[in-house]
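K.L.:
Sequence and computational prediction follow.
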Amino acid sequence: MPKMKTHKGAAGRFQVGKKGRLKRRRAGHNHILEKKSRKRKRRLNTETIIHAHDEKKLKRLLGVR
């Protein structure tokens, strides 16, 4: 049986946390950042955790058990 290869696209986008949960960056943080009003601050610079129903597929892509 050949070894499982890591999906490099997924490896660049997701990281495994200390407790085994997957973390991702929030969307919409690359360009057109100055048009939003100052009153509505969006916390796009924080990382968030992947939902449980997507976690099984992503762990297989990353080669995590």
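P.N.:
Cool, got the structure.
K.L.:
hey, let's count contacts and neighbours off CA atoms from now on
P.N.:
Will do.
K.L.:
Report the central residue of the protein.
P.N.:
Arg24 (1.9 Å; Cα atoms, centre = their mean).
K.L.:
And that residue, how far from Arg38?
P.N.:
25 Å (Cα to Cα, to the nearest Å).
K.L.:
hey, where'd the helices end up in the chain?
P.N.:
Taking DSSP state H, the helices of the chain run over residues 8-13, 52-62.
K.L.:
Which of those has the highest mean neighbour count?
P.N.:
Highest mean neighbour count of these: helix 52-62, a mean of 14 (counted as mean count of other Cα atoms under 10 Å).
K.L.:
okay, now the one to match up with it:
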Amino acid sequence: MPKQKTHKGTKKRFRLTATGKVKHRKSGTSHLAARMSQKRKRNLRGTDTTATVNEKGIKRALAGNSY
């Protein structure tokens, strides 16, 4: 039987924590930040966890691998 391949786009965007939650970078941080308020920019720093609804599909796309 062939093995399940890792979805490369998902691999670049998500990581699994030790407890199995899915971490991702917050959207809206790459450019056009000059028009944002300082509060909004500050709140977009760091990583966030995904909604539990999306976790199953992301874990399937990662094929059991966490990068």
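P.N.:
Great, that's in hand. Keep in mind it's a predicted model, so treat the numbers as computed, not measured.
K.L.:
still on that earlier bit, can you tell me how far the closest residue to the residue nearest to the centre of structure 1 other than its chain neighbours is from Lys35 of structure 1?
P.N.:
Of all residues not flanking Arg24 of structure 1 in the chain, Phe14 sits nearest, at 5.0 Å (Cα to Cα, 6 or more residues apart in numbering). Phe14 of structure 1 is 28 Å from Lys35 of structure 1, where distance means Cα to Cα.
K.L.:
And those two? Which one has more around it.
P.N.:
Using other Cα atoms under 10 Å as the criterion, Phe14 of structure 1 and Lys35 rank with Phe14 on top: 18 against 7.
K.L.:
Correct me if wrong: the residue nearest to Arg24 of structure 1 contacts Arg26.
P.N.:
No - using Cα atoms under 8 Å, Phe14 of structure 1 is not in contact with Arg26; the gap is 11.0 Å.
K.L.:
Tell me who's in contact with the closest residue to Arg13 of structure 1 other than its chain neighbours.
P.N.:
Computed as Cα to Cα, 6+ apart, the closest residue to Arg13 of structure 1 that is not its neighbour in sequence is Arg24, at 6.3 Å. Residues in contact with Arg24 of structure 1 (Cα atoms under 8 Å, 6 or more residues apart in numbering) are Arg13, Phe14, Gln15, Glu47, Thr48, Ile49, Ile50.
K.L.:
With Thr50 of structure 2 instead?
P.N.:
Neighbours of Thr50 of structure 2 in contact, by Cα under 8 Å, 6+ apart: Lys21, Val22, Lys23, His24.
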